[in-house]
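> fold the following for me, if possible:
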Amino acid sequence: MKVLVIGYVWPEPSSSAAGYRMLALLKTFRQQGWEVTFASPAEKSIHRANLPSMDIREINIALNCSSFDTFIDELQPDLVMFDRFMMEEQFGWRVEKYCPNAIRLLDTEDLSCLRHARHQACKKNGEVCLNTLPEQLYSEHAKREVAAILRSDLTLMISKAEIDLLQQQFKVDASLLLDCPFMQPPVTSEQQKQRPPFEQRQHFIVIGNFRHAPNWDAVLWLKHSIWPLIHDRLPEAELHVCGAYPPPKATQLHNPKQGFLIKGWVEDVNSVMQQARVNLAPLRFGAGLKGKLVDALACGTPSITTSVGVEGMAGDHHWPQPVTDSPEQFALQAIMLYTQEHQWQTSQQLGFELHNRRFDFDCHAGTLVSRLQQLRQGLAQHRLANFTGAMLRHHSMKSTQYMAQWIEAKNNR
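This is a model prediction of the structure:
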């Protein structure tokens, strides 16, 4: 099978959870022997993955340009995966025009309209925002994203909680959605033994791409409301704030006297995570699953997070580590986990077990491939059953097409 992935950005597995999830999807396709091309209109970044080493072809494409039509007409892929709904909006009508029989797969990474709605709610009350008001959720952003989901043959959802929301709030049919969380190799018993023990670890860590609004908000909440409480009780402990693309407003928070250290981008997340004793993830808003928590589970680094951070993480299982939405309780739980070895060891072991049950690569990759093969065999009938999607493609794709052609004509003047 010939696969085209249209990326919103070039995947950066060392910079974001979205980056290493994309790499896992690409690996799944390559394991089947499928021919994979990755195309993106974004500029190539310095931290991007080496896709040619995976025998994946790289192509630069342009927005609102008919050069893409020639490219895809020549490629004739069997499967096209759009990385987030904006790419489906931009290129979906072109794919349908030149490759009508190709499966159109959408990967959301997270349900961004939910993340935006929670962001608005957090701005209003300054608290952890798991729930939103209808006027916040049913936004213009939501209309665009849900429309892209309905136009696609299948959408990969990283969180079962978001599948439930799409089905209950937006009435999206279950046949259009697939639960596809992070996919990682299991942590073997030998690898678990090799993780540094409690007494060899020190300090706290918080990690996340600074360009992602929930991560920046978490750093500010830590700086002003949580870390002072921890530092007062544990003056020798440090908080290492790691993440790609720290802006000047972040580096200005660096304060060695307070033990608040802005470390910025790290090349090897696992190495840094394994040196820390406790991972802090005080997320007040957001969506999807949290890669920083998955990394911590695999590294044997117990975490403390909020109800937003833990949403969907355990699937049908119980989340085995501390969860609280109060800054005072967050600090207290952090101090207890940092100082009580028995609690730390119990949290670590339960974390290993959850990681291996919930994020097994072979299990989720097998489910994805099976669903795609099933879809390929019954694509015509599948599309007949999705009349709403066909109707949206008929109307919205025409408007998108004419807008793109108008922009192209304007640019060529």
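> contacts, neighbours, all on C-alpha from now
Will do.
> part of a strand, is residue 37?
Yes - looking at residue 37 with DSSP: H, G, I helix; E, B strand; the rest coil, it is inside a strand.
> correct me, but it touches residue 30?
No - contact criterion CA atoms under 8 Å: residue 37 and residue 30 do not qualify, at 10.5 Å.
> so those two - more neighbours on which side?
It is residue 37, of residue 37 and residue 30, that has more neighbours when counted by other CA atoms under 10 Å, with 21 against 16.
> give the contact list for residue 221.
Neighbouring residues of residue 221 by CA atoms under 8 Å, 6 or more residues apart in numbering: residue 282.
> please, which helix or strand holds it?
Mapping residue 221 onto the secondary structure by DSSP states H and E places it in helix 213-221.
> same thing with residue 381?
Applying DSSP H and E, one finds residue 381 within helix 379-384.
> any residues touching that helix, and which ones?
Under the criterion CA under 8 Å, 6+ apart, residues 103, 153, 375, 390 lie in contact with helix 379-384.
> want to put them side by side, so please do this one too:
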Amino acid sequence: MQLIDCFLEQGWQVTFASAANEGEHKADLATLGIAEATIALNHDSFDTFISALQPDVVLFDQFLMEEQFGWRVEKHCPHALRVLETSDLQSLRHARHQAVKEWLGGKPDADLTDCFNMPREQLFSRMAASDLALREVAAIHRSDLSLMVSDVEIELLVDCFSVPAAQLHWVPLLVRDVPEYDGAFEDRAHFITIGNFRHAPNWDAVLWLKNTVWPLIRAQLPTAQVHVYGAYTPPKAAALHKPAQGFHIMNWAEDALEVMSAARVSLAPLRFGAGIKGKIIDAMLCGTPTVTTPIGAEAMHGELAFPGAVACEAQALADAAVSFYTDAERWGQAQRDGRQLLLARYDHTRHCQALVARILALREGLAAHRLANFTGAMLRHHQHKSTQYMSQWIEAKNRNG
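Reported below is the predicted structural model:
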């Protein structure tokens, strides 16, 4: 939605096409003047649709969409700039997930300090051995431009996967207005954690919080409460609701910023993941310090102070959480650090202008840009052929019943 807002500000005409079913909390795109279209996977009706539309720029939502529709766009709109929105590197998240499983070795409370600080070469070796990385990085090479929310992942792609820097663009989550904070330290109460339960890193974080970190916090603050918010709450998550232990499963929040603004400290004990964390952006917007791991803090603050605390071990996370909950001065400093970070790193106007300028420059010099990307051309020649033939085979199979 932030990218769409950026495009609309330029007066660009935006068409949103999706093969997915409408979600329960779908945005009202029509009121924004956005045309909507339903498209089908493995079906030549998309060819008719895209040929009639003839867009100047096509944005793919993650690499699976580029795999499915990229070759069709190239065939029918060869002059359209193809942009991939990666969100985060799924292959990085997957590699870290597998590493955590191995590191834990069946011991849910094992020390993950070395795993969190894994050398980049070792991380690359884990990623490069996966089919997921082969597919995802191939899609990045094939695209004219890939949008990255994490500058750490840009460095990984350039240094380890030989992706040309000219094909990558850093555009993190964007903040239009940084508010003055409401509510003093003494007006806030309780801890909070928030995140979609369907997202594996969030579910793992909730389990680690419930079983390990939270008991350590309660040992120091016996009446403390944590409110756990998340969409798509499964029965296994609802079963964690234990009011007597101060652990409350609150389901989906109608307004994430409202509940975050009422809390005193945000907890994000993430043991694996990638990209940057919307929950930490929300906490900064609300003036709520965050206690997290190196995974949660990665690519969030650059050279600036993190607005909270970063720790690897459960006891260190618990101690930091208690400190921010009870120390008004430290709490206030974290709040000020968060505001400075939002202004310096996540400004909507600056990033939007840079993205638009990059897109327009690439459209002007698209032929030369593509000529310099021989690896991408080679991958499109081979991979798109196989993807095309598989898609056409599925289409023919479906047509013949």
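> care to give me the TM-score?
Here the superposed chains carry a TM-score of 0.95, computed using TM-score structural alignment, normalised by the length of structure 2; 387 aligned residues with a CA RMSD of 1.0 Å.
> circling back: how about the contacts of helix 379-384 of structure 1, which pair is most distant?
Pairwise distances across these (CA to CA) peak at 16.5 Å, for the pair 375 and 390.
> which bit of structure 2 covers stretch 52-61 of structure 1?
Aligned using TM-score structural alignment, stretch 52-61 of structure 1 spans residues 30-39 in structure 2.
> quick check: buried residues in that stretch?
34, 39 (16 or more other CA atoms under 10 Å).
> now stretch 114-126 of structure 2
Buried positions in stretch 114-126 of structure 2, judged by neighbour count with 16+ other CA under 10 Å: 115, 116, 123, 124, 126.
> now those residues in a markdown table, with secondary structure?
As requested, these are arranged in a markdown table below (three-state DSSP):
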| residue | secondary structure |
| --- | --- |
| 115 | helix |
| 116 | helix |
| 123 | helix |
| 124 | helix |
| 126 | helix |
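> and the helix holding residue 381 of structure 1, how far from structure 2 on average?
Following superposition, helix 379-384 of structure 1 is found to deviate from structure 2 by 0.4 Å on average (mean CA distance after the TM-score superposition for structure 1).
> how about residue 295 of structure 1, what's its match in structure 2?
Using TM-score structural alignment, residue 295 of structure 1 lines up with residue 282 in structure 2.
> okay, now its match: neighbour count?
Neighbour count of residue 282 of structure 2, defined by other CA under 10 Å: 19.
> helix, strand, or coil at the nearest residue to it once chain neighbours are set aside?
Once flanking residues are discounted, residue 282 of structure 2 sits nearest to residue 257: 6.4 Å by CA to CA, 6 or more residues apart in numbering. Following three-state DSSP, residue 257 of structure 2 is assigned to helix.
> residues in contact with residue 257 of structure 2?
Contact partners of residue 257 of structure 2, counting by CA under 8 Å, 6+ apart, are 282, 283, 285, 286.
> in structure 1, what range does the one helix or strand residue 154 of structure 2 maps to match?
Residue 154 of structure 2 is part of helix 151-160, with elements assigned from DSSP H and E. Under TM-score structural alignment, the match for helix 151-160 of structure 2 in structure 1 covers residues 160-169.
> quick one: the longest helix along structure 2 to structure 1 mean distance?
Secondary structure of structure 2 per DSSP state H: the longest helix is helix 374-399. Mean deviation of helix 374-399 of structure 2 relative to structure 1 after superposition (mean CA distance after the TM-score superposition for structure 1): 0.4 Å.
> show me the strands in the stretch 151-300 of structure 2, by range?
168-170, 191-194, 226-229, 247-251, 265-268, 290-292 (DSSP state E, counting those that start in this stretch).
> elements contacting the fourth one?
Meaning strand 247-251 of structure 2. If you count contacts as 3 or more CA pairs under 8 Å, 6 or more residues apart in numbering; DSSP states H and E, strand 247-251 of structure 2 packs onto strand 226-229.
> mean shift between the strand it packs on and structure 1?
Averaged out, strand 226-229 of structure 2 is 0.4 Å away (mean CA distance after the TM-score superposition for structure 1).
> for that strand, give me every contacting residue.
With CA under 8 Å, 6+ apart as the contact definition, strand 226-229 of structure 2 has outside contacts at 190-195, 246-253.
> buried members of those residues into ChimeraX, please.
A single ChimeraX command selects the buried members of these (16+ other CA under 10 Å):
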select :190,191,192,193,194,195,246,247,248,249,250,251,252,253
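> just put the contacts of strand 226-229 of structure 2 in a markdown table and tack on distance to residue 130 of structure 2.
Formatted as a markdown table, the contacts of strand 226-229 of structure 2 follow (distance: CA to CA, whole Å):
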| residue | distance to residue 130 of structure 2 |
| --- | --- |
| 190 | 41 |
| 191 | 38 |
| 192 | 35 |
| 193 | 31 |
| 194 | 30 |
| 195 | 27 |
| 246 | 41 |
| 247 | 37 |
| 248 | 38 |
| 249 | 35 |
| 250 | 36 |
| 251 | 34 |
| 252 | 34 |
| 253 | 36 |
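> for the contacts of strand 226-229 of structure 2, which one is nearest residue 47 of structure 2?
Once CA to CA is applied, the member of those that ends up nearest residue 47 of structure 2 is residue 195, at 37.0 Å.
> and stretch 256-263 of structure 1, how far apart are its ends?
End-to-end distance for stretch 256-263 of structure 1: 11 Å, by CA to CA, to the nearest Å.
> what residues in structure 2 pair up with that stretch?
The aligned range for stretch 256-263 of structure 1 is 243-250, by TM-score structural alignment.
> what segments of the stretch 101-250 of structure 2 are helices?
Along the stretch 101-250 of structure 2, the stretches classed as helices by DSSP state H, counting those that start in this stretch are 113-116, 120-128, 131-142, 151-160, 200-208, 214-220, 235-238.
> reformat those helices as JSON lines; add distance to residue 347 of structure 2.
Converted to JSON lines, these look like this (distance: least, CA to CA, whole Å):
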{"stretch": "helix 113-116", "distance to residue 347 of structure 2": "29"}
{"stretch": "helix 120-128", "distance to residue 347 of structure 2": "29"}
{"stretch": "helix 131-142", "distance to residue 347 of structure 2": "25"}
{"stretch": "helix 151-160", "distance to residue 347 of structure 2": "15"}
{"stretch": "helix 200-208", "distance to residue 347 of structure 2": "26"}
{"stretch": "helix 214-220", "distance to residue 347 of structure 2": "34"}
{"stretch": "helix 235-238", "distance to residue 347 of structure 2": "35"}
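> out of those, flag the one nearest residue 294 of structure 2.
Residue 294 of structure 2 sits nearest to helix 113-116 of all the helices of the stretch 101-250 of structure 2, at 6.4 Å, using CA to CA.
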